[in-house]
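Q: Mind looking at a prediction? Sequence and model below.
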Amino acid sequence: MVTTLMLIGTGWRFLFPVYISEFPAPVPAGVSDRPAARHLVYLLGITVLLVAAAVARAHARRSVVAAGLAVGLILTVGGGLAQSRPDPDIAVARATVRDRPASIQSCTMRSDVTYCYFDGFDGFVPGWESVVTAVRAVVPDSAASSGPPLAVRQRALAEEISAGGSGSVAEAMQAVAAWKVEDAAAGTPEAVRVDTAWGDDRAAAALAAEVAYRLMAAKAYDGGNFLCGARAALLVWLVGQASPTTLAGMRSLDETSTGALVFSDISGLYGILAPDRAAAPALELLKRQSDEVPPLVERHWAELTAPDTPLERFGAIFGVPIQPLAPDDEAPPCVP
């Protein structure tokens, strides 16, 4: 009974004739358990059982039916149990993808930006490049080249590459810290993170936010807390101003966010959070078709990107209203 429950709990997707992915996003080769041979034995067993049932309905000899049922049960149960057992090689591959992606990735340079990706994901690079180029076009030239040389590296969180998904924010932050060490060793310090899911406006907006933060802070986003003050509003404006695609993606993300505009990856564990109070004036500013905004961004860039510049200063510079804090409102934990 216990064995049967374990089979249903861990390998239920293999009980169907077709393969059902266990992951919410595309994953690198080698981390998805596809027990083709064992699954074929399971399907063969089911076929034998069906044939035995048909023969029984035709009033065949009992010995023939019994033999068919016995063989079918052996193949079905044996194949079902075998395909539900974890493959140790899969566990090793998943650990490598999660913790040491640079060791198995390829990199290419476009213009002055390095893009690193898992095998089979090179087709995403042109899309990433278009987002990076669009964001860099709306920041001052000095900011576009601040910090280490810009790099984008594809990542896969434990939530995405572990069957069933059991990640937590704390685990995500530990992963980010380890990635920073690995990025520096691989020659791409402070690399911008991009997910394995790509192709829609929301993914483009999430990448745009990561790139905008990298250009604002001269370092990759560490995660964990809210982005606060004037720079939170500036980041929202940069994402929306970059391109119609990133603007549409940001508006879509805003519709499904509560309390903050969340530029998150598919796992939902890692992303940049701009409180609604900071996002609102930026969204209002994006409605204005004014040639005066970009020059003001360039003129006040250093002030707007400083961690201690209050949101009210953003409102004063651009002439947009800032919602006052209620007396009982608690300040969110902010990224330093």
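A: Perfect, thanks for sending it.

Q: CA atoms for contacts and neighbours, from now on please.
A: Will do.

Q: Pull out the buried residues from the helix or strand hosting residue 133.
A: Using DSSP states H and E, residue 133 falls within helix 125-136. Within helix 125-136, the residues scored as buried using 16 or more other Cα atoms under 10 Å are 125, 128, 129, 131, 132, 133, 134, 135, 136.

Q: just stretch 276-295 next, same as before
A: 276, 277, 278, 279, 280, 281, 282, 283, 285, 286.

Q: same question, stretch 157-173
A: Under the neighbour-count criterion of 16+ other Cα under 10 Å, stretch 157-173 has 157, 158, 159, 160, 161, 162, 163, 167, 172, 173 buried.

Q: Let me know the closest of the buried residues of helix 125-136 to residue 209.
A: Residue 209 lies nearest to residue 135 out of those, by Cα to Cα, at 8.7 Å.

Q: That closest one touches residue 208, doesn't it?
A: Yes: between residue 135 and residue 208 there is a contact under Cα atoms under 8 Å: 6.4 Å.

Q: Quick check: neighbours shared by those two?
A: Common neighbours of residue 135 and residue 208, using Cα atoms under 8 Å, 6 or more residues apart in numbering, are 239, 242.

Q: List the contacts of residue 142.
A: Contacts of residue 142 by Cα under 8 Å, 6+ apart: none found.

Q: got it, and residue 312?
A: Shown in contact with residue 312 (Cα under 8 Å, 6+ apart): 229, 230, 322.

Q: residue nearest the centroid of the protein?
A: residue 265 (3.3 Å; Cα atoms, centre = their mean).

Q: Tell me the spacing between it and residue 207.
A: 9 Å (Cα to Cα, to the nearest Å).

Q: so what's residue 68 closest to, chain neighbours aside?
A: residue 52 (5.2 Å; Cα to Cα, 6 or more residues apart in numbering).

Q: For that neighbour, pull up the helix or strand it's in.
A: Per DSSP H and E: helix 36-57 holds residue 52.

Q: Touching that helix from outside, list them.
A: 14, 17, 62, 65-66, 68-69, 71-80, 82-83.

Q: mind listing which of those residues are in helices?
A: If you go by DSSP state H, the contacts of helix 36-57 have 62, 65-66, 68-69, 71-80, 82-83 in helices.

Q: on that earlier part again, which strands and helices sit next to the helix holding residue 133?
A: Where contact means 3 or more Cα pairs under 8 Å, 6 or more residues apart in numbering; DSSP states H and E, helix 125-136 is packed against helix 201-217, helix 229-242.

Q: another one to put next to it:
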Amino acid sequence: MSSPRTKALPTSTPAGESPRRRLRAVLALARVEARELLLQIPVFVVLCVYVAYVGWELWTGGGEDGAYPVLQDVDRATQPESLFLGVAVLVCVNRAVLRSRRRGTDGHFDVLVMEPWRRTVAHLLSVVPFALATALVVAAQFTGAALKPGAVGTGSFSELAVAPLAVLLLGVLGVLIARLVPSAFGAPLFVVGGYIAVVLLLSSSEDTPWLRWLTPFVDEFQADPLPSDLLGRPAAWHALYLVGLIVLVSCAAVLCGGRRTLPAALGLARAARNPVAWPAVGPARLVKAVALGAAVLTLAGAVGQSRGDSPALLAARKQASVAPEKDHTCVPHGRSTYCAFPEWTGRTEDWAAVVRRVQSLAGGAAGGTKLTVRQRVDARYGLSASATLEPSSTHGQVTVGTRWGGNRVPEFSVGVASVLVAGNEEAAAAMCDGRVVTVMWLALATTSDPMASLRDVRIDDSVSGSAIVLAPTHPLEMTAAQTTVVRELLQRPRYGVTAKVKAHWTELTSPKTSTARAAELLDVPVPKGSEKEDKCEE
């Protein structure tokens, strides 16, 4: 005798259940899944390392240049670290969605009140706390930089939004992959394939720059900060692109929420044939309508971020590079004038302090000469290009860059001393005689640690032998003999050397003065071979 046919239990929501209770059930499941995600070792470890790294950066000040952050660079610097958290969330949420399949409990869900698509929504919501955590870390990172006394520039909310949006995008991708490919290998293969795709996109970005903006974030190497209005990064369009992509992927995951295999998931347009697994007709249509709108947003963002640099931006970059005085705001400090881009005017007092220290050691008219310190950039070739600033031929003009702090301070001191001795930067670039000794002593004698500053401004980080000395424009060349004399001077009491420099200023700043003669005037033993080294190349 055959048993009577068992009637299948419905998985649709009971008619008497209110929408508020259904929403509370989804949110409750989302909280449980979020807690489970946090307890997964990859997510927990990466999140702890991420928070600890940012906390350490805030505690230590971000290195020698960290006291003078440029906010339009800081906002972009918040993006790369979040990628590791996003990948960890992607892999672990994918594993969480496949938990029932892995443990063989899929069949039990068919008797539950909550439909599969609502469980998918709960998994999607479970990654939101990690995006919010990323947003808090980004806010702390940027706020810590903005509150520093030496901070300049203007941050972008769109750039700051990229990190949490990237984490959210990777998280919802993990859910979609689990619904499309119900296998434990789906997420790892996607991560590897995604990495390869990003590498290919970045490698082809020279010919088609817009391709790199299809990735979650674009980290452009920049030698020197640029004014915020010269960046030209389509940050707002990129944020819109990410938002549209997140909603589109989420809708696709919901529509695939009741399907068990990839071939079935590909039949999205025929959802009404499976009313048990899919949302009701009203919700299904709503999800599809939202997906269509998200696709429009994604396309709009992709098109907007692929337009490239406008003619107006290129013209502004050229003007800032070849005629910066048209964009500058000039501020007087003492006898000298300091001209900077508007976002950097608060830093002119730091420059003036260096000029005062160097001029206090100079003799003759140089001690009271009026200098024009002018901030310069070369933005003609975009953010990723690195160009050396050409020395200026204008008498009394000293170049200063957009970076400050650390080694930039003694490098600027070298630039100031060079102009005081040679008259202008172009003439200073050609120095190959005893004047180099005078320049280097003027630049470094008033620093807190002259020998360390000497090491910092030399490319090889040495205090002996010949070397190239960094300056804001063209570098200087020091011979081994000049290095020996300068090292001896820096180790002596400053007041005694200052008196000799001022007494013999005219001869020490003459192009006819050799290194040996400069050593004699300053009462330093003459290094062997100094006369031969002073011969300039014709």
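A: On my side now, so go ahead. What you see is a predicted model, and the numbers here were worked out from it, not measured in a lab.

Q: Superposed, how do the two chains score by TM?
A: Superposed pair, TM-score by TM-score structural alignment, normalised by the length of the first structure: 0.78. Supporting alignment: 311 aligned residues with a Cα RMSD of 3.6 Å.

Q: shared neighbours of residue 265 and residue 207 of the first structure, which are they?
A: Residues touching both residue 265 of the first structure and residue 207 by Cα under 8 Å, 6+ apart: residue 194.

Q: Of the buried residues of stretch 276-295 of the first structure, which is the nearest to residue 245 of the first structure?
A: residue 286 (13.9 Å).

Q: what does the closest one align to in the second structure?
A: Counting by TM-score structural alignment, residue 286 of the first structure lines up with residue 490 in the second structure.

Q: Identify the residue of the second structure aligned to residue 134 of the first structure.
A: Residue 134 of the first structure maps onto residue 357 in the second structure, by TM-score structural alignment.

Q: thinking its match is in contact with residue 446, fair?
A: Yes: counting by Cα under 8 Å, residue 357 of the second structure touches residue 446, with 6.5 Å between them.

Q: Provide the aligned range in the first structure for stretch 499-514 of the second structure.
A: The alignment of stretch 499-514 of the second structure onto the first structure (TM-score structural alignment) covers residues 295-310.

Q: The matching stretch: which residues count as buried?
A: Buried residues in stretch 295-310 of the first structure, defined by neighbour count with 16+ other Cα under 10 Å: 297, 298, 301, 303, 304, 305, 307, 309, 310.

Q: hang on, the earlier thing: OK, contacts around the match of residue 286 of the first structure?
A: Contacts of residue 490 of the second structure (Cα under 8 Å, 6+ apart): 441, 444, 445, 450, 451.

Q: Any chance of JSON lines for these, columns distance to residue 399 of the second structure and neighbour count?
A: Converted to JSON lines, the contacts of residue 490 of the second structure look like this (distance: Cα to Cα, whole Å; neighbours: other Cα atoms under 10 Å):
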{"residue": "441", "distance to residue 399 of the second structure": "19", "neighbour count": "25"}
{"residue": "444", "distance to residue 399 of the second structure": "18", "neighbour count": "26"}
{"residue": "445", "distance to residue 399 of the second structure": "21", "neighbour count": "25"}
{"residue": "450", "distance to residue 399 of the second structure": "22", "neighbour count": "19"}
{"residue": "451", "distance to residue 399 of the second structure": "24", "neighbour count": "17"}
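
Q: for the stretch 51-200 of the second structure, what spans make up the helices?
A: Remark: helices assigned in the stretch 51-200 of the second structure by DSSP state H, counting those that start in this stretch are 71-77, 82-97, 99-102, 106-109, 116-126, 128-146, 157-180, 186-203.

Q: Just give me the match in the first structure for residue 371 of the second structure.
A: Under the alignment defined by TM-score structural alignment, residue 371 of the second structure is paired with residue 150 of the first structure.

Q: residues contacting its match?
A: Contacts of residue 150 of the first structure by Cα under 8 Å, 6+ apart are 112, 113, 114, 188, 190, 191, 192.

Q: Across to the second structure, which of the residues you listed hold up?
A: Retained contacts for the contacts of residue 150 of the first structure in the second structure, judged by both residues aligned by TM-score structural alignment, their matches' Cα atoms under 8 Å, are 112, 113, 114, 190, 191, 192.

Q: Going along the chain, name the strands of the stretch 151-300 of the first structure.
A: 151-154, 192-194, 260-264, 271-275 (DSSP state E, counting those that start in this stretch).

Q: Let me have the ones you listed in JSON lines, adding distance to residue 314 of the first structure and mean neighbour count as columns.
A: JSON lines is the format used below for these (distance: least, Cα to Cα, whole Å; neighbours: other Cα atoms under 10 Å):
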{"stretch": "strand 151-154", "distance to residue 314 of the first structure": "29", "mean neighbour count": "24"}
{"stretch": "strand 192-194", "distance to residue 314 of the first structure": "26", "mean neighbour count": "24"}
{"stretch": "strand 260-264", "distance to residue 314 of the first structure": "17", "mean neighbour count": "24"}
{"stretch": "strand 271-275", "distance to residue 314 of the first structure": "14", "mean neighbour count": "24"}
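
Q: Could you export those strands as TSV, including distance to residue 225 of the first structure?
A: Shown next, in TSV, are those (distance: least, Cα to Cα, whole Å):
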stretch	distance to residue 225 of the first structure
strand 151-154	22
strand 192-194	17
strand 260-264	11
strand 271-275	7
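
Q: If we ignore the residues flanking it in sequence, what's nearest residue 439 of the second structure?
A: Residue nearest to residue 439 of the second structure in three dimensions, not counting chain neighbours: residue 417, with 5.1 Å by Cα to Cα, 6+ apart.

Q: if I line the two up, what does that neighbour land on in the first structure?
A: Alignment note: residue 417 of the second structure maps to residue 212 in the first structure; criterion TM-score structural alignment.

Q: What's the local residue count around that match?
A: 29 (other Cα atoms under 10 Å).

Q: Relative to residue 98 of the first structure, how far out is it?
A: Separation of residue 212 of the first structure from residue 98 of the first structure (Cα to Cα): 25 Å.

Q: Over to residue 158 of the first structure?
A: Computed as Cα to Cα, the residue 158 of the first structure to residue 98 of the first structure distance reads 6 Å.

Q: With residue 49 of the first structure instead?
A: Distance of residue 49 of the first structure to residue 98 of the first structure, computed by Cα to Cα: 41 Å.

Q: and what of residue 295 of the first structure?
A: Taken as Cα to Cα, the span from residue 295 of the first structure to residue 98 of the first structure is 42 Å.

Q: Then residue 71 of the first structure?
A: To residue 98 of the first structure, residue 71 of the first structure is 42 Å away according to Cα to Cα.
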